[in-house]
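K.L.:
fold the following.
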Amino acid sequence: MGRSGCISSVSSPGPGDVRIGAGRLQLGRQDTTVNLEDRDRLVLFEQVLRSLVPEVKGVAKRGVDLALEAVREEMRSVTGTPPSPQAEAQLRSRRDQVHARIDASSSTRDWQGEAFEREMQAMANELVPILAADVARRGMELAMAGDMAGAAVLQRQAQNLPQTMRARIERSLEPLQPDVARLCPRVRELAELNQGMSLRLDDGQRLELLRLKD
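P.N.:
The predicted structure is shown next:
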């Protein structure tokens, strides 16, 4: 979540190549033999992970809400008015879509670090045309009222809207950094448990249940 996140990828038990649960391990949906020490570590890993993933998702949802509020602030800054009802409906719809995807996911990999930033930028790119239409509408109102200078200013701001909105979204996510930092000790605990396991893949490589950022 942002560039200071401590996680590169953490997957929770669920459909996929690796599944863990109650000290059991499945690779490709096939049970894998686990010794007693690794079984204990898997149980602890699962417990910590199950408590961690909802919190990561919660931070991601707050990030989505902050980003969308930043979009609203950008519109108020440019036009002096809130987004139009159509634009506001699009903002709320996008929020609901992303929240639903976060709820349905079984991994944190899409909701932190560069992946989350890409999601926010994609959302901004999708909303720019809608918000630009709001700016154009306001500019037309000013022009019809005889304020040609004001209309010209809005036109220039509309051209810069993609850049200014992205910058505002990035700034809006900065308050999440303390939340991300508070998650890091448990992520390191997961890494230590994983490092202590003797589990190997079929090709002999160590099984990585998560990766930490360099």
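
K.L.:
going forward, measure contacts between C-alpha atoms and count neighbours the same way
P.N.:
Will do.

K.L.:
in stretch 205-214, what counts as buried?
P.N.:
Buried residues in stretch 205-214, counting neighbours by 16 or more other Cα atoms under 10 Å, are found at Leu207, Glu208, Leu209, Leu210, Arg211.

K.L.:
same check, this time on stretch 162-174
P.N.:
Here stretch 162-174 shows Pro162, Met165, Arg166, Arg168, Ile169, Glu170, Ser172, Leu173 as buried, counting by 16+ other Cα under 10 Å.

K.L.:
what about the buried residues of stretch 205-214, which are in strands?
P.N.:
Among those, the residues falling in strands (DSSP state E) are Leu210, Arg211.

K.L.:
would you do the same for the sequence below? I want to compare the two.
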Amino acid sequence: MTARWWIAFVAVCTAGGVAAQDVGQLSCGVASTYDLTVRPDALLFERPEVAPHSVRLHDGSLATDGRAVALRADEQDRVALFERDVRALVPKAKAIASDGVDVAARAVREEAGRASPGSLSSGELDRVLASRVADIKRRIAASQSTRDWQADAMRAYAQEIVSDITPVLSQDVGSEAMQLAMNGDLDGAAALRDRVADLSTGGQARVLARLEAALRPRVQALCPAVRQLLDLQSGWRDASGQPLMLIETGG
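P.N.:
This is a model prediction of the structure:
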């Protein structure tokens, strides 16, 4: 399965709420079949399906599947620049992801408030949200692998936030709905339950759409640097002499 290029992880996590024709714009028009791990001593690109399965870059050197690639001096310079530029992009991309978690949490809180205004009064929902946000942001800050930043991971983070507040919301709504029913407002109780059910089914798509709108400009601001990587890898070959494309056009 083709993995999105790591710098586009924020855009990909919002793709569920974006038209297909917009995804290329969000992902800077590039993609990769590799997962990237940023190690202190090297960049490691890995994929299971097609050789080369691993590509290692460090200080102007290049190795594929454990075999060193002979490079000219100018190619060594471009490999070194590629590594330097990727390392410079990582903290910027992680900052976008971390801020995206805050955007998602605010959107979820607003969704909960619209569904059941009374659910915000106790402060429990805010406590649960703050705890989950802090946990996710710690994971993003500590991670050095795009496996933690790509579409599935980011969607899972959004779902974690929604799932965490569901028990709190359900408890508050149950009490509120029962009170409405006891006061004879059966329609009001039913409408309240419907709004909460809609948060579970349609709320995530709305949260992702908010993320897309908020983060699109910041993702696009990084696109020139991402596209520069395409130029730096031009002409690279693996240890078997086959063309090597760590990233490619078409995201």
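
K.L.:
TM-score for these two?
P.N.:
Scored against TM-score structural alignment, normalised by the length of the first structure, the superposed chains reach a TM-score of 0.81; 211 aligned residues with a Cα RMSD of 2.8 Å.

K.L.:
just to revisit the earlier point, for the buried residues of stretch 205-214 of the first structure, which two are the farthest from each other?
P.N.:
Leu207 and Arg211 (10.7 Å; Cα to Cα).

K.L.:
rewinding a little: closest to Gly16 of the first structure out of the buried residues of stretch 205-214 of the first structure?
P.N.:
Distance to Gly16 of the first structure across those (Cα to Cα) is lowest for Leu209, with 12.2 Å.

K.L.:
please name the nearest non-neighbouring residue to the residue mapped onto the closest one from the second structure.
P.N.:
Counting by TM-score structural alignment, Leu209 of the first structure lines up with Leu246 in the second structure. Distances taken as Cα to Cα, 6 or more residues apart in numbering place Ser32 nearest to Leu246 of the second structure, at 6.2 Å, with adjacent residues excluded.

K.L.:
quick check: that neighbour touching Ile247?
P.N.:
Yes: under the contact definition of Cα atoms under 8 Å, Ser32 of the second structure touches Ile247, with a separation of 4.6 Å.

K.L.:
one step back: against Gln76 of the second structure, how distant is the residue nearest to Leu246 of the second structure?
P.N.:
22 Å (Cα to Cα, to the nearest Å).

K.L.:
for Ile247 of the second structure, same thing?
P.N.:
Using Cα to Cα, Ile247 of the second structure is found at 18 Å from Gln76 of the second structure.

K.L.:
same question for Gly24 of the second structure.
P.N.:
Distance, Gly24 of the second structure to Gln76 of the second structure, using Cα to Cα: 30 Å.

K.L.:
quick check: the longest helix seen in the second structure aligns to which part of the first structure?
P.N.:
Scanning the second structure for the helix with the most residues, using DSSP state H, yields helix 73-115. Equivalent residues of helix 73-115 of the second structure are located at 36-78 in the first structure, counting by TM-score structural alignment.

K.L.:
that stretch vs the second structure - mean distance after superposition?
P.N.:
Superposing on the second structure and averaging over aligned pairs (mean Cα distance after the TM-score superposition for the first structure), stretch 36-78 of the first structure comes out at 0.9 Å.

K.L.:
just how off-centre is that stretch within its chain?
P.N.:
Stretch 36-78 of the first structure sits 8 Å away from the centroid of its parent chain (Cα atoms, centre = their mean, to the nearest Å).

K.L.:
likewise for stretch 102-117 of the first structure?
P.N.:
So, by Cα atoms, centre = their mean, the centroid of stretch 102-117 of the first structure is 5 Å from its chain's centroid.

K.L.:
how about stretch 24-32 of the first structure?
P.N.:
For stretch 24-32 of the first structure, the distance to the chain centre is 29 Å (Cα atoms, centre = their mean).

K.L.:
which residues are in contact with that stretch?
P.N.:
Stretch 24-32 of the first structure is contacted from outside by Gly16, Asp17, Val18, Arg19, Ile20, Thr33, Val34, Arg39, Leu42, using Cα atoms under 8 Å, 6 or more residues apart in numbering.

K.L.:
would you turn those residues into JSON lines with neighbour count, secondary structure and distance to Ala70 of the first structure?
P.N.:
Listed next are the contacts of stretch 24-32 of the first structure as JSON lines, based on neighbours: other Cα atoms under 10 Å; DSSP: H, G, I helix; E, B strand; the rest coil; distance: Cα to Cα, whole Å:
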{"residue": "Gly16", "neighbour count": "13", "secondary structure": "coil", "distance to Ala70 of the first structure": "35"}
{"residue": "Asp17", "neighbour count": "10", "secondary structure": "coil", "distance to Ala70 of the first structure": "38"}
{"residue": "Val18", "neighbour count": "18", "secondary structure": "strand", "distance to Ala70 of the first structure": "38"}
{"residue": "Arg19", "neighbour count": "19", "secondary structure": "strand", "distance to Ala70 of the first structure": "38"}
{"residue": "Ile20", "neighbour count": "18", "secondary structure": "strand", "distance to Ala70 of the first structure": "39"}
{"residue": "Thr33", "neighbour count": "12", "secondary structure": "coil", "distance to Ala70 of the first structure": "50"}
{"residue": "Val34", "neighbour count": "17", "secondary structure": "coil", "distance to Ala70 of the first structure": "49"}
{"residue": "Arg39", "neighbour count": "18", "secondary structure": "helix", "distance to Ala70 of the first structure": "46"}
{"residue": "Leu42", "neighbour count": "23", "secondary structure": "helix", "distance to Ala70 of the first structure": "41"}
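
K.L.:
what's the most distant pair in those residues?
P.N.:
Maximum distance among those (Cα to Cα): 19.9 Å, for Gly16 and Arg39.

K.L.:
sorry, back to before: I'd like the buried residues of stretch 205-214 of the first structure as JSON lines, with distance to Glu88 of the first structure appended.
P.N.:
Listed next are these as JSON lines, based on distance: Cα to Cα, whole Å:
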{"residue": "Leu207", "distance to Glu88 of the first structure": "46"}
{"residue": "Glu208", "distance to Glu88 of the first structure": "43"}
{"residue": "Leu209", "distance to Glu88 of the first structure": "40"}
{"residue": "Leu210", "distance to Glu88 of the first structure": "38"}
{"residue": "Arg211", "distance to Glu88 of the first structure": "38"}
